[in-house]
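> coordinates only, sequence not included:
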């Protein structure tokens, strides 16, 4: 057994060293010690070699799994595909829906303004901001196939909005209306889907493990490599890819907090769609409101 382990190390170590050197070369200048008083700038709280391993292996796994479960969940022979291609919104948008859309646009615009003032525009790639943009796109063109797919993926990932409200990270918030808009935006991205379900204008696919896993792997691929590469190049702690939020249990996990966050996200995908969205659908009538 020992000779086999030694052989594997001899093969792996040069590869890992090369990956680590590449990450150090392409990444921004980062300090070793993390500054816990702020949430913007990154650090080597997680070793560069771990970053390299995650980008190579997680990115490959997320891409492969997302492709596989896309066909399982939405392939041409599936019930979901038939529903997606046959569903057409039966009524125009109500004033309530237009108000929600306008509120989302206004809140996201204010968020963008705050980010630009701080010089941290890349933070618009945070999942919750991207969720707001996704909802705006879907509500602007609900008849499009891509809108129907994205809405159903979002129904699995909106747990992030609940997490942000439960554990708000307000470090550095000092601009006018910044804190207010933080809560307003996250409330809107949770309220809007409820109304969208209520209106009956948006297709909600049946809950299924394949759709939940597709949503998770799309979410994972967005983080690695897309968000991860942006974080490394900019040196910004985008969605805590460099260091965790100030939550005790995550800090106790040290550099291995990210696998725990991915695991939590996987469980949350199922819980959100089956329990929260399923509960909403069981209680709400499917009828448009007008006033």
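Everything's here; your move. Predicted model, so just to flag it, every value in this text is computed and none were measured. Numbering: from 1, shown residues only.
> can we go C-alpha only for contacts and neighbour counts from here?
Noted.
> buried residues in the one helix or strand residue 230 maps to?
Assigned by DSSP states H and E, residue 230 belongs to helix 228-234. By 16 or more other Cα atoms under 10 Å, the buried positions in helix 228-234 come out as 228, 229, 230, 231, 232, 234.
> putting a second one here so we can go through both:
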């Protein structure tokens, strides 16, 4: 049986997942239809899983990109402009902007022109500035946080203690952190079409043809074992299935193994030994 080992930090986990589930074309260029290629939209649960592991750097469509609307404030913490969110690519067409909430399995869907506008890669919430208890806030349908909430200068909505993770770059500032729905519930997801070009990092195996034997085993229907070491991201912390909130998607190791198994018709056995708080040093030391 073929065993694949992954140790992942926050970025590494995303790239490794894309490398195997999203990089089969690069590892096996002759394979015409890969599990991460833009093979068109598929209905139902299988379609959702397929869309989430597509090579976003190759596609002209982004699925469920997470964004956080942030409002700029003055020195006193008063909101001075409409909250904005940035997309990876300049959007040509917004397909859907929605928000998942812990109290409902039905997402809140926001309408372009009524709840938000889009210009290039910038989304802006529609609403008004209002005075509430001596402070200026923004009133609109889309949830937002302030720029100072991101640095610990103001409280982050739904996060009891915003000063648990000190910033390494700027002494006196903090990064909001919580294991729970607090931060997740403030985010929205965006699906859109674009004509942009990705100039960032691409998984190494996508370019150098690594994992060729593994792909051959999958294509032959042979069983493959997927072994994961990693940190809290790989344990599934704050994923919707672990938080028991919509859309109840699997953790990324489960998403990876399920997609590979479904696409190739091969058994993919997942062993996840990730531990929250681990770093690359733990992986090098063998745990």
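Ah, there it is. In this text, all values refer to a predicted model and were calculated from it rather than measured experimentally.
> Fetch the TM-score of the aligned pair.
The TM-score (TM-score structural alignment, normalised by the length of the second structure) is 0.24; 118 aligned residues with a Cα RMSD of 6.5 Å.
> need the buried residues of helix 228-234 of the first structure in TSV with distance to residue 18 of the first structure, can you?
Below are the buried residues of helix 228-234 of the first structure laid out as TSV (distance: Cα to Cα, whole Å):
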residue	distance to residue 18 of the first structure
228	18
229	17
230	20
231	20
232	17
234	21
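> Nearest to residue 280 of the first structure among those?
residue 228 (33.7 Å; Cα to Cα).
> separation between the closest one and residue 213 of the first structure?
Applying Cα to Cα, to the nearest Å, the value for residue 228 of the first structure to residue 213 of the first structure is 21 Å.
> Look up how far residue 231 of the first structure lies from the closest residue to residue 132 of the first structure other than its chain neighbours.
What sits nearest to residue 132 of the first structure in space, not counting adjacent residues and going by Cα to Cα, 6 or more residues apart in numbering, is residue 189, at 5.8 Å. According to Cα to Cα, residue 189 of the first structure stands 24 Å off from residue 231 of the first structure.
> try residue 11 of the first structure
Relative to residue 231 of the first structure, and taking Cα to Cα, residue 11 of the first structure is found at 29 Å.
> repeat for residue 67 of the first structure
Counting by Cα to Cα - residue 67 of the first structure and residue 231 of the first structure are separated by 25 Å.
> can you pull the buried residues of the helix or strand that contains residue 16 of the second structure?
Using DSSP H and E, residue 16 of the second structure maps to helix 10-20. Across helix 10-20 of the second structure, burial judged by 16+ other Cα under 10 Å covers 12, 13, 14, 15, 16, 17, 18, 19, 20.
> same deal with stretch 212-230 of the second structure?
Buried residues in stretch 212-230 of the second structure, counted by 16+ other Cα under 10 Å: 214-215, 217-218, 222-230.
> how long is that stretch end to end?
Stretch 212-230 of the second structure has an end-to-end distance of 23 Å (Cα to Cα).
> would you list every one of the helices in the stretch 51-200 of the first structure?
In the stretch 51-200 of the first structure, the helices defined using DSSP state H, counting those that start in this stretch lie at 59-74, 79-86, 95-118, 127-140, 145-157, 159-166, 178-199.
> Which one, of those, ends up nearest to residue 279 of the first structure?
Residue 279 of the first structure sits nearest to helix 178-199 of all the helices of the stretch 51-200 of the first structure, at 10.7 Å, using Cα to Cα.
> Give me the helices and strands touching that closest one, please.
helix 95-118, helix 127-140, helix 159-166, helix 278-283 (3 or more Cα pairs under 8 Å, 6 or more residues apart in numbering; DSSP states H and E).
> deepest of the ones you listed, which one?
helix 127-140 (a mean of 20; mean count of other Cα atoms under 10 Å).
> Run through who's touching that helix.
Applying Cα atoms under 8 Å, 6 or more residues apart in numbering, the contact partners of helix 127-140 of the first structure are 101, 104-105, 108, 124, 147-148, 150-151, 154, 158, 160-161, 185-186, 189, 192, 239.
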